[in-house]
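# Predicted model, plus sequence, below.
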Amino acid sequence: MDYPFPRHPGFDPPAPFAGLRDTDPACPVSLRHGQRSHLLTRYADVRAVLRDHERFGSDPGTPGFPQLRPVVDRKAAPGSFLVTDPPEHTRYRRMLTGEFTVRRMAALEPHVERITRDRLTALRTGPRPADLVTGFALPVPSDVICLLLGVPVADQEFFSTRSRAHLNRALAAEQVQAALDELHAYLADLVRTRRAEPRDDLVSRLVTDPTLTDEEAVGMTVLLLVGGHETTANSIALSVLALLRDRTRWDALVADPRLVDNAVEELLRYLSPVHQGVVRAVRADTEVADRRLGPGDGVIASLFAANRDPAQFPDPDHLDLRRRRAKRHLAFGTGVHQCIGHLLARLEMRVALRALVTDLPDLRLAVPFEDVEFTFDAPIYGLRALPVTW
């Protein structure tokens, strides 16, 4: 069985997930580079593996590490905390933890609201129909991450195109590497500039640490820049489409915007934007879903399948904006590698959806749902465009 499974337009995971969850929850699969790995589809197994960094490693240099990208990762790049294990991972995360605390997000919220308001005003005063992706969903988190990192907003198009190419698993390895090289060069220049002339931004605070090399600072900034806007931008656009597909859900938020907070958690569970899963290399003999695994084996923990597991979420294929315990979803992962920016992503989604249902209550699709083009060729899926009017 080849993995990733093909996707079809819509929000539901590929059909094989449900059957595998019942019959073979640690199913052997074949990957693009000829590797074999094991696909995990049950919530309990996915959660347990992601929380066990002793037996399941994140470093691509570990034998058995599943390679899903066009570019084969032979080792963790400096600063790439997403694919490092403790203690190096702990060192990197410690440098960033203070940037994404509850207190920091509370201080940032007025800025997120201002950015959202400005982008929504531009959308409302522009032509109709409008593309919600390019006019709102993408620029809001892009503006926010630019503000945090100290990246000029004028350079958004540059880093947005490179980051999308970096994530595009349909491109040739040479194209992906070229985009990544250009992004690294841009951020290396930013790091050098901030070392010489520090400002009140995250990169300036990072480079004050004398133990952090320029290479490590660039690697960390790449992850923050790419992850800081791609996932949230796609989540906002997908959420609006899911709400507008059944008008009763959109109208429920218009009638009571206080429902937005729980709706965001349920949308994250239901949509699971990181749809191809999180990979780990087995580092010690263990057992997962009655299958014996050992060093040299790899696993793919499907967040999508876990978030649609009926053992954890009753009637999981139903989008229930009032679902109790929706926040137990694994859309941001879990354990030491849980997405460091999850509080920021949640804040941006809440502010964006609340602004839309409050200021554009008559928002509606400008094309039939069947004509909306999904993009599935990246680890984070989304929409190519979302034509709307009001």
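Sure, I can see it.

# make it CA atoms for all contacts and neighbour counts henceforth
Fine.

# Tell me the secondary structure at the residue positioned nearest the centre of the chain.
For the chain, Thr231 is the residue whose C-alpha lies nearest the centre (CA atoms, centre = their mean; 3.6 Å). Counting by DSSP: H, G, I helix; E, B strand; the rest coil, the backbone at Thr231 sits in helix.

# ok, now how distant is it from Asp362?
From Thr231 over to Asp362 the distance is 26 Å, taken as CA to CA, to the nearest Å.

# how much space between Lys75 and Pro210?
24 Å.

# Looks to me like Ser37 is in a helix.
No: counting by three-state DSSP, Ser37 falls outside a helix, being strand.

# Give me the nearest residue to it, chain neighbours excluded.
Gly298 (4.9 Å; CA to CA, 6 or more residues apart in numbering).

# Tell me how many other residues crowd Ala185.
12 (other CA atoms under 10 Å).

# how far away is it from Val203?
Applying CA to CA to Ala185 and Val203 gives a distance of 15 Å.

# Quick check: buried residues in stretch 76-86?
By 16 or more other CA atoms under 10 Å, the buried positions in stretch 76-86 come out as Ala76, Ala77, Pro78, Gly79, Ser80, Phe81, Leu82, Val83, Thr84, Asp85.

# which parts of stretch 20-32 are buried?
If you call a residue buried by 16+ other CA under 10 Å, then stretch 20-32 has these buried ones: Leu20, Arg21, Asp24, Pro25, Ala26, Cys27, Pro28, Val29, Ser30, Leu31.

# no wait, stretch 203-216
Using 16+ other CA under 10 Å as the test for burial, stretch 203-216 gives Val203, Ser204, Arg205, Leu206, Val207, Leu212, Asp214, Glu215, Glu216.

# for stretch 192-202, same thing?
For stretch 192-202, by 16+ other CA under 10 Å, it's Arg192, Arg194, Arg195, Pro198, Asp201, Leu202.

# got it, and stretch 186-193?
Tyr186, Leu187, Ala188, Leu190, Val191, Arg192.

# For the residues you listed, could you give me JSON lines that also reports distance to Lys327 and secondary structure?
As requested, those are arranged in JSON lines below (distance: CA to CA, whole Å; DSSP: H, G, I helix; E, B strand; the rest coil):
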{"residue": "Tyr186", "distance to Lys327": "37", "secondary structure": "helix"}
{"residue": "Leu187", "distance to Lys327": "34", "secondary structure": "helix"}
{"residue": "Ala188", "distance to Lys327": "37", "secondary structure": "helix"}
{"residue": "Leu190", "distance to Lys327": "37", "secondary structure": "helix"}
{"residue": "Val191", "distance to Lys327": "36", "secondary structure": "helix"}
{"residue": "Arg192", "distance to Lys327": "40", "secondary structure": "helix"}
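
# just curious, which of the residues you listed is nearest to Arg291?
Closest approach between these and Arg291, by CA to CA: Leu187, at 43.4 Å.

# Presented hereafter is structure B, for comparison with structure A:
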Amino acid sequence: MSDAISFEMPWARTHQFDPPSIFDSLREKHPLARMVYPDGHVGWIATSHEVVRKVLGDPRFSHSSEIGHFPVTHQGDIVPNHPKIPGMFIHMDPPDHTRYRRLLTGEFTVRRANQLKSRVEAVAAEQINDMREHGAPVDLVASFAKPLVLRVLSELVGLPYSERDEYADAPALLHDPNSDPQDVAAAYERAGSFFTEIVERKRKQPGDDLLSRLIADGQLTTEELSNIVVLLLFAGYETTESVLSVSVFALLHHVDQLTAVRVDPSKLNAAVEELLRYLTVNQYHTYRTALEDIELNGELVAKGDTVTVSLPAANRDPARFECPEKLNVDRDTTGHVAFGYGIHQCLGQNLARVELRAGLSALLRAFPDLRLAVAFDEVPLRLNGSVFAVRSLPVSW
């Protein structure tokens, strides 16, 4: 493709559930297309399922923050390259990435997530009770999705939920492109300082939590520990609560699919995977940089070129999923990339699945007549952030 598209063109989601239509034309004609990044770098954007998985699975592509070109601006400013941040392994390559991730893998296995299932279900039940006490209508985001996910994540990591005012606002501000940059910086600094304080508390009084176990292991500094907490919170909170909230919104709109799950609760697991594929809330921050010249999809990706991969576009690829524009809880979703792919695939995906299943199951059982309290088009959306979300979801029963 001779003419490179602007990075701004693909990002304007205009529909409640569908990715921007430009992805469809790109995927059909140029699944690997030239794209101009905010800093002027001319790299690429991948939109087909096949090409996206190739990029994410190829060790010749780096995720290092030291060499990559960010595909978006942050509060209007270009995101510069920066040195590795100790503990922030999401933007590291092996062996550094391998070292950090290995320390955490045991905390997020399928077995560990299943061990947490009863606690997640208990928290969901408590939030349901809060909704009942409040009475309809109620904002499902604020009263159910956010507290469910934050309570579970805080307990797992070792953060005191009673002190959530110190850290809960930071992820939402960071992911919202309309946030004031000064507010974002202040919230981020406040959360980081609080996490450092929590590390010191745990050194003196360890508990049964991830942070205490990492401290006992003795391999990480206070800075590394604090940054790992930042990473886990910023990667695992806003994303999961957004999927949960938008999933409820989608099911209330697609009544036939909601009915199918109500009639046969055994479909819930498949429904969660289909909602992850169909919604794909992680919109456009996934990118990699070529460490050498690489031939890809008939194009030469030169050393130093950055490739942005569109997870929403890959999950709507008709070459991989039949009628991908339709929500179908009976489809085979094997291979969806809602959690990414390759060595950087979401560490907390097993916990996220448990939270989504428990949350949706609790809501469907408790409220057989759950419905929107406003018109479908009146639900306030965040369409252009790094994470697609509903700002609030007023519901009644």
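Good, I have the coordinates. What you see is a predicted model, and the numbers here were worked out from it, not measured in a lab.

# Assuming the best superposition, what's their TM-score?
The TM-score (TM-score structural alignment, normalised by the length of the first structure) is 0.95; 387 aligned residues with a CA RMSD of 1.5 Å.

# hmm, back to that, identify the farthest-apart pair in the buried residues of stretch 20-32 of the first structure.
Arg21 and Leu31 (19.2 Å).

# counterpart of Arg365 of the second structure in the first structure?
Using TM-score structural alignment, the partner of Arg365 of the second structure in the first structure is Thr358.

# Check which helix or strand that match maps to.
Counting by DSSP states H and E, the element that carries Thr358 of the first structure is helix 342-359.

# sorry, back to before: near the residue nearest to Ser37 of the first structure, how many other residues are there?
Quick note: Gly298 of the first structure (other CA under 10 Å) scores 27 neighbours.

# Which parts of the stretch 51-200 of the first structure are helices?
In the stretch 51-200 of the first structure, the helices defined using DSSP state H, counting those that start in this stretch lie at 88-97, 102-124, 132, 139-149, 156-167, 173-196.

# For Leu225 of the first structure, which of those helices is the nearest?
The closest of the helices of the stretch 51-200 of the first structure to Leu225 of the first structure is helix 139-149. By CA to CA, the value is 6.6 Å.

# Show me what the closest one is packed up against.
helix 102-124, helix 156-167, helix 202-206, helix 214-227, helix 230-245 (3 or more CA pairs under 8 Å, 6 or more residues apart in numbering; DSSP states H and E).

# Just say which of these is most tucked in.
helix 230-245 (a mean of 23; mean count of other CA atoms under 10 Å).

# The helix or strand that that helix is followed by maps to which residues in the second structure?
Using DSSP H and E, the next helix or strand after helix 230-245 of the first structure towards the C-terminus is helix 247-255. Using TM-score structural alignment, helix 247-255 of the first structure lines up with residues 255-263 of the second structure.

# Mean deviation, the matching stretch versus the first structure?
Following superposition, stretch 255-263 of the second structure is found to deviate from the first structure by 1.6 Å on average (mean CA distance after the TM-score superposition for the first structure).

# Other residues contacting that stretch?
Outside stretch 255-263 of the second structure, the residues that touch it by CA atoms under 8 Å, 6 or more residues apart in numbering are Leu251, Leu252, Lys267, Leu268, Ala271, Leu327, Asn328, Val329, Leu364.

# and with 6 Å instead?
Applying CA atoms under 6 Å, 6 or more residues apart in numbering, the contact partners of stretch 255-263 of the second structure are Leu251, Lys267.

# Just the buried residues of it, please?
Of the residues in stretch 255-263 of the second structure, Gln257, Leu258, Ala260, Val261, Arg262 count as buried by neighbour count, 16+ other CA under 10 Å.

# now the residue mapped onto Arg124 of the first structure from the second structure: how far from Pro86 of the second structure?
When the second structure is aligned by TM-score structural alignment, Arg124 of the first structure is paired with Arg132. Note on Arg132 of the second structure: its distance to Pro86 of the second structure, by CA to CA, is 44 Å.

# Likewise for Arg357 of the second structure?
From Arg357 of the second structure across to Pro86 of the second structure, the span is 34 Å (CA to CA).

# Quick check: the aligned residue for Ala305 of the first structure in the second structure?
Under TM-score structural alignment, Ala305 of the first structure pairs with Ala313 in the second structure.

# Apart from its neighbours in sequence, what residue is nearest its match?
Nearest to Ala313 of the second structure is Thr47, by CA to CA, 6+ apart, at 5.2 Å.

# That neighbour and Pro86 of the second structure: what is the separation?
32 Å.

# Nearest residue to the alignment partner in the second structure of Asp201 of the first structure in space, please, no chain neighbours.
By TM-score structural alignment, Asp201 of the first structure lines up with Asp209 in the second structure. Nearest non-adjacent residue to Asp209 of the second structure, counting by CA to CA, 6+ apart: Gly158, 5.1 Å away.

# re the thing from before, from memory the residue nearest to Ala313 of the second structure sits against Leu311, does it?
No: using CA atoms under 6 Å, Thr47 of the second structure is not in contact with Leu311, being 7.6 Å away.

# Could you pick out which of the buried residues of stretch 76-86 of the first structure are located in strands?
Among these, DSSP state E puts none in strands.

# Tabulate those in JSON lines, adding columns for distance to His111 of the first structure.
Listed next are those as JSON lines, based on distance: CA to CA, whole Å:
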{"residue": "Ala76", "distance to His111 of the first structure": "34"}
{"residue": "Ala77", "distance to His111 of the first structure": "32"}
{"residue": "Pro78", "distance to His111 of the first structure": "31"}
{"residue": "Gly79", "distance to His111 of the first structure": "28"}
{"residue": "Ser80", "distance to His111 of the first structure": "28"}
{"residue": "Phe81", "distance to His111 of the first structure": "27"}
{"residue": "Leu82", "distance to His111 of the first structure": "27"}
{"residue": "Val83", "distance to His111 of the first structure": "31"}
{"residue": "Thr84", "distance to His111 of the first structure": "32"}
{"residue": "Asp85", "distance to His111 of the first structure": "34"}
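
# which one of those is nearest Asp12 of the first structure?
Each of the buried residues of stretch 76-86 of the first structure was scored against Asp12 of the first structure by CA to CA, and Leu82 proved nearest at 26.6 Å.

# Cool, thanks, talk later.
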